[in-house]
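J.: Predicted model and sequence follow; I will ask about them next.
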Amino acid sequence: MPDPLLDRTLCRVRAERARTRTRIRTAAATLLAVLLATGVHLGRHSVPGERVLTASAHGTSLSATVTPDEGWIRLKASIDGIPPGEHCHLVVEDDRGTRTVAAGWVASAAEHTDVAGTALVDPDAVVGIEVETTDGRVLITARWQA
């Protein structure tokens, strides 16, 4: 014959364990949400000295973010309007007129292309970014605005 006192005690223990598990899960979910939000927030800060160049002409547009590092730069560029199949370079020009290829790609059928690259160029010497074809045709140029 079941013992009613034992049954009530076991029910209370089970209920307390369930509440404890719920509290732990809630705390873990809250902590995870805070960590993710903090990571997203930290990931969106711009780097000191980071600059953005933009240009648009003849159906082609370029937006390039130049991030300085110790004696060199990182580039992230968004390019629209390059004809499919074009073999292209992302070129950095410095204040002495030296041109350095930072990235290369073949334009796809998609109108939009994202390109990342690096160049061994003094960050303070950069005067412009160009997209040019491998045969030397300049498709778009973005220059620093003084």
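T.: Cool, the structure landed.
J.: only C-alpha atoms for contact and neighbour calcs from this point on.
T.: Fine.
J.: Wait, residue 113 touches residue 90, no?
T.: No: using C-alpha atoms under 8 Å, residue 113 is not in contact with residue 90, being 11.8 Å away.
J.: one more structure, for comparison:
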Amino acid sequence: RAVHSLQEGGLGGWYVEPTLVDGLPAGHPLACEEVFGPICVVQDAASVDEAVALANGVRYGLASAVYTSDLDRALDLGARLDTGLVKVNAPTSGVDFYLPFGGEKDSSYGGREQGKAAQDFYTSTHTVTISPAR
């Protein structure tokens, strides 16, 4: 895919077009690193267990997506995937502001954000003990 420099019009930086990549060997950086851009790596798996092993075989775990009409399978995979967010029948982008959000493994640092978890994330508890004056 083409990589473009958008220096004209006052925009600086480098940009890549939305790209689908398949046929990568195991361990390729595009399949193992968090890519914050419009790049999607497609990997083939012969079974659900192999797909879980591929997904869990990287050091990151921000979000994953499962597409199925089988509720039991969705719940089983949600428990087996090492990600902070598992979306069923939805893309991995976007979050629900009322639910805790954060990753697992190297995709996380500290507590969860958003929802009730945000109270713990953004505040600290102080205890003040008062005894009667003498």
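T.: Now that the structure is in, tell me what you want to look at. Everything quoted here is computed from the prediction, not taken from an experiment.
J.: Can you give me the TM-score here?
T.: The TM-score (TM-score structural alignment, normalised by the length of the second structure) is 0.25; 67 aligned residues with a C-alpha RMSD of 5.4 Å.
J.: about what we covered before: what about residue 113 and residue 90 of the first structure, which has more around it?
T.: Higher neighbour count among residue 113 of the first structure and residue 90: residue 90, with 26 against 17, using other C-alpha atoms under 10 Å.
J.: so which strand or helix has that one?
T.: strand 87-94 (DSSP states H and E).
J.: which helices and strands does that strand pack with?
T.: strand 99-106, strand 126-133 (3 or more C-alpha pairs under 8 Å, 6 or more residues apart in numbering; DSSP states H and E).
J.: number of nearby residues for the closest residue to residue 85 of the second structure other than its chain neighbours?
T.: Spatial nearest neighbour of residue 85 of the second structure, excluding adjacent residues (C-alpha to C-alpha, 6 or more residues apart in numbering): residue 63 at 4.6 Å. Residue neighbour count, defined by other C-alpha under 10 Å, stands at 20 for residue 63 of the second structure.
J.: do residue 62 of the first structure as well
T.: Neighbours around residue 62 of the first structure, by other C-alpha under 10 Å: 23.
J.: list the contacts for it?
T.: Counting by C-alpha atoms under 8 Å, 6 or more residues apart in numbering, residue 62 of the first structure touches 53-56, 77-80, 140-142.
J.: for those residues, which one is nearest residue 68 of the first structure?
T.: residue 53 (13.7 Å; C-alpha to C-alpha).
J.: which element is the closest one on?
T.: Here residue 53 of the first structure is assigned to strand 51-57, by DSSP H and E.
J.: Packing partners of that strand?
T.: Using 3+ C-alpha pairs under 8 Å, 6+ apart: strand 51-57 of the first structure touches strand 60-68, strand 138-143.
J.: buried set for that strand?
T.: Of the residues in strand 51-57 of the first structure, 52-55 count as buried by neighbour count, 16 or more other C-alpha atoms under 10 Å.
J.: wait, isn't the residue nearest to residue 85 of the second structure in contact with residue 86?
T.: Yes: applying C-alpha under 8 Å, one finds residue 63 of the second structure in contact with residue 86, separated by 5.8 Å.
J.: How many neighbouring residues does residue 8 of the first structure have?
T.: With other C-alpha under 10 Å as criterion, residue 8 of the first structure counts 11.
J.: helix, strand or coil for it?
T.: helix (DSSP: H, G, I helix; E, B strand; the rest coil).
J.: Also residue 79 of the second structure?
T.: Relying on three-state DSSP, one would call residue 79 of the second structure helix.
J.: Could you check how far it is from residue 29 of the second structure?
T.: To residue 29 of the second structure, residue 79 of the second structure is 26 Å away according to C-alpha to C-alpha, to the nearest Å.
J.: just residue 14 of the second structure next, same as before
T.: 19 Å.
J.: do residue 16 of the second structure as well
T.: 16 Å.
J.: Check residue 40 of the second structure too.
T.: Taking C-alpha to C-alpha, one finds residue 40 of the second structure at 12 Å from residue 29 of the second structure.
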